[in-house]
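1. this one's sequence-less:
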């Protein structure tokens, strides 16, 4: 299994971070992508990647922190992005649910980080919450410069999924797929081809059923795989293998020593 989106730099793991990563590996997790949310958490993601062979970093500024960005911030992210085990620019995007940063400011710094990803030849990890059209418009504006990326914790409709897939992007599926009232995620998984899906935890958040409300971790990925397999009428092993292959392709993981 490959956890395509986890936040092991989060303070909720301060007491047992190394132990929980070790347990994830023992549970069959071969790679973990740990995105940053600002310069400091991006730096912490890199330190985790240096310490743990299974962990890889992404660097970027989350839309919640966009209001604190300046050109020095962007230069800092670019410098970090040149570290060996950095495999993406992220977590970047727009969040119109909380609006912790003004929307125009979010769009400005999302655009600049997408442009940076194009400059460096890295995929992007996109955060999109209640901002579907603006996110799509910005990604489309830079499409010719980008390699590809993933819309993580996808919350859009099938119609949006079609646009994302048409651009050559992947769709990240996490614990919300298992929730009893999940509708859109189920429809998206039904629609999307398996070779365009990634699995993720977004831990410590969004633990799947039957652990909803608890601290999430990479060992719970199996519940997401089981749900995808049930929706698509496929074998568990086929979903596990294909989603891992997808993550290796997107993030270029085969160039590193750790292999699935």
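-> Received it, and whenever you're ready, just let me know what you need. These figures come from a predicted structure and were not determined experimentally. Numbers count the residues shown, from 1 in each chain.

2. every contact and neighbour count from this point should use C-alpha atoms.
-> Noted.

3. so which bits of the helix ranked longest in the chain are buried?
-> Counting by DSSP state H, the longest helix found in the chain is helix 103-120. Residues of helix 103-120 classed as buried under the neighbour-count rule (16 or more other CA atoms under 10 Å) are 103, 105-107, 109-111, 113-118, 120.

4. list the buried residues for stretch 128-145?
-> By 16+ other CA under 10 Å, the buried positions in stretch 128-145 come out as 128-129, 131-132, 135, 138-139, 143, 145.

5. need these in a markdown table with distance to residue 13 and secondary structure, can you?
-> Below are those laid out as a markdown table (distance: CA to CA, whole Å; DSSP: H, G, I helix; E, B strand; the rest coil):
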| residue | distance to residue 13 | secondary structure |
| --- | --- | --- |
| 128 | 25 | strand |
| 129 | 25 | strand |
| 131 | 30 | coil |
| 132 | 31 | helix |
| 135 | 31 | helix |
| 138 | 34 | helix |
| 139 | 33 | helix |
| 143 | 36 | coil |
| 145 | 36 | coil |
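
6. and residue 65, how many neighbours?
-> 17 (other CA atoms under 10 Å).

7. who does the helix or strand hosting residue 77 touch, helix- and strand-wise?
-> Per DSSP states H and E, residue 77 falls inside helix 71-81. For helix 71-81, the elements it packs on are helix 39-51, strand 55-59, strand 86-95, judged by 3 or more CA pairs under 8 Å, 6 or more residues apart in numbering; DSSP states H and E.

8. mind listing residues that contact that helix?
-> 39, 42-43, 58-60, 86, 88-89, 113, 116 (CA atoms under 8 Å, 6 or more residues apart in numbering).

9. swap in 7 Å and give it another go.
-> If you take CA atoms under 7 Å, 6 or more residues apart in numbering as the criterion, helix 71-81 is touched by 39, 59-60.

10. in addition, the following structure is provided for comparison:
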């Protein structure tokens, strides 16, 4: 039986409101036994911590402000995040970073919110859960300035090619791979980079309810992604890197435990 960890699931999303418990149960039945719920605002971070655990040590969270919400960031945001980050179930600051593709918040406000959260992560001794889209150069420059103060971080939902990967690895980041790798239309650069991701830097995630793997067979009745489909991401990563699913699963789980300071598997079984 696989023991996988989904490092990025938006479990507070309203598409899960009617069957959230069943979603978690289906994930566990598929071997995805631990979930890290993504916080994208103060409100969603609080909501993530309010979700009932199916069992101790099975549900964790990040707490932070996504660049889409950076326009909401002010001096009160840090004060609201600080007590959340002291909760033992919160394992990272984020989702934080830069998104110059959507530009839902002005870029200067995105940079200010990102910088403040990098400082907060350093002060709290927590890794960062990172978002970047169409902002690679600024993202890397800001991270490079802060990296010495951070215990670690993950490039969440990495979609870049070999050059972008090299920049992330030069900063000792972990790399989160989602169902983007299964996308025949957009996943080419990621598939080209995948063999260059060191096995000890690889993490697996769904970003559910987004990024449903497009090569699922049979196709599910809706486009809503679920953490149980992390198994398909694992299978595709293993195939693309010519490794067994067992080796990839073991590495990704160990890497996740190490980065986020999670209890080791044997201690929660």
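-> Sure thing, it's come through. Note that the structure is a prediction, hence the values are computed from the model and not measured.

11. please identify the most buried of the helices and strands packed on helix 71-81 of the first structure.
-> strand 55-59 (a mean of 30; mean count of other CA atoms under 10 Å).

12. counterpart of residue 202 of the first structure in the second structure?
-> Matched by TM-score structural alignment, residue 202 of the first structure corresponds to residue 207 in the second structure.

13. and for residue 3 of the first structure?
-> Correspondence of residue 3 of the first structure to the second structure, assessed by TM-score structural alignment: residue 6.

14. isn't there a strand covering its match?
-> Yes. Assessed by DSSP: H, G, I helix; E, B strand; the rest coil, residue 6 of the second structure belongs to a strand.

15. what helix or strand is residue 20 of the first structure located in?
-> Using DSSP H and E, residue 20 of the first structure falls in helix 17-26.

16. please tell me how far whatever residue of the first structure lines up with residue 64 of the second structure sits from residue 102 of the first structure.
-> Taking TM-score structural alignment, residue 64 of the second structure has residue 60 as its aligned residue in the first structure. Counting by CA to CA, to the nearest Å, the gap from residue 60 of the first structure to residue 102 of the first structure is 18 Å.

17. of those two, who's got more company?
-> residue 60 (33 against 15).

18. roughly how far apart are the more buried one and residue 206 of the first structure?
-> 21 Å.

19. quick check, nearest of the buried residues of helix 103-120 of the first structure to residue 70 of the first structure?
-> Of all the buried residues of helix 103-120 of the first structure, residue 109 has the smallest distance to residue 70 of the first structure: 8.7 Å, by CA to CA.

20. so what's the closest one up against?
-> Listed by CA under 7 Å, 6+ apart, the contact partners of residue 109 of the first structure are residue 66.

21. would you check that the match of residue 3 of the first structure makes contact with residue 37?
-> No. With contact defined as CA atoms under 7 Å, residue 6 of the second structure does not count as touching residue 37 (8.6 Å).

22. average offset of the helix holding residue 20 of the first structure relative to the second structure?
-> In the superposition with the second structure, the average deviation recorded for helix 17-26 of the first structure is 1.1 Å (mean CA distance after the TM-score superposition for the first structure).

23. mind putting the helices and strands packed on helix 71-81 of the first structure in JSON lines, distance to residue 181 of the first structure included?
-> Output for those, formatted as JSON lines (distance: least, CA to CA, whole Å):
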{"stretch": "helix 39-51", "distance to residue 181 of the first structure": "33"}
{"stretch": "strand 55-59", "distance to residue 181 of the first structure": "31"}
{"stretch": "strand 86-95", "distance to residue 181 of the first structure": "22"}
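
24. wait, which of the ones you listed is closest to residue 216 of the first structure?
-> So among those, strand 55-59 is nearest, using CA to CA, at 16.7 Å.

25. name the residues that touch the closest one?
-> So strand 55-59 of the first structure is in contact with 31-36, 42, 45-46, 48-49, 77, 80-81, 85-91, going by CA under 7 Å, 6+ apart.

26. residue 33 of the second structure matches what in the first structure?
-> So, by TM-score structural alignment, residue 33 of the second structure is matched to residue 30.

27. and its match, how many neighbours?
-> Neighbours around residue 30 of the first structure, by other CA under 10 Å: 18.

28. would you map the helices across the stretch 101-250 of the second structure?
-> Assigned by DSSP state H, counting those that start in this stretch, the helices in the stretch 101-250 of the second structure fall at 107-124, 136-146, 162-170, 188-193, 230-241, 245-260.

29. whereabouts in the first structure does the second one align?
-> What that stands for is helix 136-146 of the second structure. The aligned range for helix 136-146 of the second structure is 132-142, by TM-score structural alignment.

30. you'd agree residue 5 of the second structure is up against residue 34?
-> Yes. If you go by CA under 7 Å, residue 5 of the second structure and residue 34 touch, sitting 4.8 Å apart.

31. who's more crowded, these two?
-> Ranked by neighbour count (other CA under 10 Å), residue 5 of the second structure and residue 34 place residue 5 first, with 27 against 24.
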